[in-house]
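Trainee: Here is the input, now give the coordinates:
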Amino acid sequence: MKLRKCNNCKRYTLKEICNYCGSKTSYPHPPRYSPEDKFGEFRRKTLKEIESSQKEKSLL
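Mentor: Predicted coordinates for the structure are as follows:
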């Protein structure tokens, strides 16, 4: 079992559903780092595109 965090109330639990608010939980840990990351370039490019599109939407 791994520690999980509620996306809604930000409490920690071991279950997939939060005991307090009933919403889904997720793993709060970042993905493992590897210097041989084959897809890091694509992930950063996609993130940059998403951020720029969100900025454009906020300006409208």
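Trainee: going forward, measure contacts and count neighbours with C-alpha atoms only.
Mentor: OK.
Trainee: Count residues in the vicinity of G40, would you?
Mentor: Around G40 there are 13 other residues, counting by other Cα atoms under 10 Å.
Trainee: Would you quantify the distance from it to I50?
Mentor: When distance is defined by Cα to Cα, to the nearest Å, G40 is 15 Å away from I50.
Trainee: Also E16?
Mentor: Using Cα to Cα, E16 is found at 28 Å from I50.
Trainee: Mind checking which of those two has more residues around it?
Mentor: E16 (16 against 12).
Trainee: Could you also give me the structure for this second sequence? I'd like to compare it with the first:
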Amino acid sequence: MKMRKCLVCKIYTFKEKCPKCGAETVSPHPPKFSPQDKYGELRRSMKKSEVKEEIAE
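Mentor: Sure, this is the predicted structure:
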């Protein structure tokens, strides 16, 4: 059983759904570091597009 975080109300729980608001929870832990980062380029491009969307709003 691993700790999870609700992105809506920012509380930590062990459940798949937030007990406070019912939203899905995610793992608050970052991915493990690897020098051979297979998905690094994809992750960075997705992060850039998310930032651009936030600026456009």
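Trainee: Work out for me the element K2 of structure 1 sits within.
Mentor: Under the criterion DSSP states H and E, no helix or strand holds K2 of structure 1.
Trainee: got the contact list for it?
Mentor: Applying Cα atoms under 8 Å, 6 or more residues apart in numbering to K2 of structure 1 gives the contacts L14, Y27.
Trainee: swap the cut-off to 10 Å and go again
Mentor: Shown in contact with K2 of structure 1 (Cα atoms under 10 Å, 6 or more residues apart in numbering): T13, L14, K15, S26, Y27, P28, H29.
Trainee: how far away is the residue positioned nearest the centre of structure 2 from K48 of structure 2?
Mentor: Nearest to the mean C-alpha position of structure 2, by Cα atoms, centre = their mean, lies V26 at 6.0 Å. For V26 of structure 2, the distance to K48 of structure 2 equals 21 Å [Cα to Cα].
Trainee: What of M3 of structure 2?
Mentor: According to Cα to Cα, M3 of structure 2 and K48 of structure 2 sit 28 Å apart.
Trainee: So if I had to pick from the two, which one is more boxed in?
Mentor: Using other Cα under 10 Å as the criterion, M3 of structure 2 and K48 rank with M3 on top: 14 against 11.
Trainee: So the nearest residue to that one once chain neighbours are set aside versus G22 of structure 2, what's the distance?
Mentor: Closest residue to M3 of structure 2 apart from its sequence neighbours, by Cα to Cα, 6 or more residues apart in numbering: F14 at 4.9 Å. F14 of structure 2 sits 13 Å away from G22 of structure 2, going by Cα to Cα.
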